[in-house]
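*Asks:* Okay, predicted coordinates and the sequence, questions at the end:
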Amino acid sequence: MIFLISGTTHTDKTILAQQLLEKTGWPYLSMDHLKMGLIRSGMTDFTPQDDDKMTEFLWPILREIIKTAIENRQNLILEGCYLPFDWRKAFSEDYLRDIQDTWLVMTPEYIQTHLRDIEAHGCDIEQRMENRIDPATLIGENRKVLTGCKENGCYFILIDRSYPQDLAEQILNQIRKEER
């Protein structure tokens, strides 16, 4: 099983991946680590600020990692914001049976009400150099993700009033339900 976790910055994708690793024992790969490895190795001229170009650049690599893991019957959690909304188009039905996606999306109300909490938890797993959030930008990014998910049939979890404390367990239940 390949489990894809995506969404915008500060939606706790990495925390969710860590929790799923702890519950399942499945390894996870951070798309940010792959991005930075390619940048630091000089294999691309992109900079860490070139996020708008990263999905197109990383997707062919990520797609083939997914295929290889499925062909080798390996489980993998892949998390990050560089997943195209139309990712399903890259796979045949044989592959799609072994891939589950979840996108984390925060509502404008959640962002406005919990902005300081979002910032406070921004370094729970990874140390960010800058953790100040522009709420208007974050709201716009989450709206874009929600629209992309709806247009492409992506499974998403809407974070509205409070952040779900048992999110990893909810996702595992969803996976178990779909495996039946």
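*Replies:* Everything's here; your move.

*Asks:* Every contact and neighbour count from this point should use C-alpha atoms.
*Replies:* OK.

*Asks:* now residue 127, what's its secondary structure?
*Replies:* coil (DSSP: H, G, I helix; E, B strand; the rest coil).

*Asks:* swap that for residue 111, please
*Replies:* Of the three states, residue 111 takes helix according to three-state DSSP.

*Asks:* ditto for residue 58
*Replies:* Three-state call for residue 58 (three-state DSSP): helix.

*Asks:* next, the one to line up against it:
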Amino acid sequence: MIYVISGTSRSGKTMMANKILEEKKIPYMSLDWLVMGFTNGIPEYGIHDKLFPDEIAKKFWSFLKGMCENMIWTDKDYVLEGEAVLPELISELTEKYPDRIRVCFVGYTDIDIEKKVEDVKRYSTGENDWLSNKNDEYISNHITNMVEHSKMIMKDCKDYNLKYFDTSKDFIPTLNRAIDYLFECQD
């Protein structure tokens, strides 16, 4: 089974993937790593980390789709997490392989921007965190953009019959519900 966790920046995707790794022993790959591979390794493809998430997802889709189909074919459990997925695109695979891929999206549509900025700074993973050296205004603008992106994802999930979890309130319990959803009827 391929488990895809997507959504907006700072919504809990990596936390979910790490918990699944720890509890279920299913490895994960961050799509951010792949995007940075394109950014730094083959910039001529035009896929880079300075694009908005939906732009990355659209440019990245043919590669990601081929990779997912190969992963499904190999019949190994794996988690893919990252922003570089859109409901309108991944729905193609969920329809084609309903018993081999599980997908959920996470985001936040109704948050206090200032509190989220504080949380981003408090829970930063250190110097390797790309937002760790940014000022409050930069982080606030990023979070504001991600609220709008979350609203788009939430709407698209409804349109494509995919599950969306809003982490605006009850952050950790909501992430746990999303993980439970991914593994429903599979234990």
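*Replies:* On my side now, so go ahead. Note that the structure is predicted; figures quoted are calculated from it, not measured.

*Asks:* Now compute the TM-score of the two chains, please.
*Replies:* Once superposed, chain against chain, the TM-score is 0.83 (TM-score structural alignment, normalised by the length of structure 1); 177 aligned residues with a C-alpha RMSD of 2.5 Å.

*Asks:* Just the helices from structure 1, written as ranges.
*Replies:* With DSSP state H, the ranges of helices along structure 1 come out as 13-24, 31-40, 51-71, 93-96, 108-120, 135-152, 167-179.

*Asks:* Reformat the ones you listed as CSV; add mean neighbour count and distance to residue 85 of structure 1.
*Replies:* Output for the helices of structure 1, formatted as CSV (neighbours: other C-alpha atoms under 10 Å; distance: least, C-alpha to C-alpha, whole Å):
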stretch, mean neighbour count, distance to residue 85 of structure 1
helix 13-24, 18, 16
helix 31-40, 16, 15
helix 51-71, 15, 10
helix 93-96, 12, 14
helix 108-120, 15, 21
helix 135-152, 16, 6
helix 167-179, 13, 19
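
*Asks:* now the ones you listed as JSON lines including distance to residue 78 of structure 1?
*Replies:* What follows is the helices of structure 1, written out as JSON lines (distance: least, C-alpha to C-alpha, whole Å):
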{"stretch": "helix 13-24", "distance to residue 78 of structure 1": "8"}
{"stretch": "helix 31-40", "distance to residue 78 of structure 1": "7"}
{"stretch": "helix 51-71", "distance to residue 78 of structure 1": "9"}
{"stretch": "helix 93-96", "distance to residue 78 of structure 1": "15"}
{"stretch": "helix 108-120", "distance to residue 78 of structure 1": "22"}
{"stretch": "helix 135-152", "distance to residue 78 of structure 1": "17"}
{"stretch": "helix 167-179", "distance to residue 78 of structure 1": "14"}
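
*Asks:* Which among those helices is found nearest to residue 129 of structure 1?
*Replies:* helix 108-120 (12.2 Å; C-alpha to C-alpha).

*Asks:* between that closest one and helix 135-152, what angle do the directions make?
*Replies:* If you take axes from the mean of the first three to the mean of the last three C-alpha atoms, to 10 degrees, helix 108-120 of structure 1 sits at 120 degrees to helix 135-152.

*Asks:* what does residue 104 of structure 1 align to in structure 2?
*Replies:* Matched by TM-score structural alignment, residue 104 of structure 1 corresponds to residue 106 in structure 2.

*Asks:* My guess is its match contacts residue 12. True?
*Replies:* Yes. The pair residue 106 of structure 2 / residue 12 is scored as a contact, 7.2 Å apart, by C-alpha atoms under 8 Å.

*Asks:* okay, and the common contacts of those two?
*Replies:* Common neighbours of residue 106 of structure 2 and residue 12, counting by C-alpha atoms under 8 Å, 6 or more residues apart in numbering, are residue 167.
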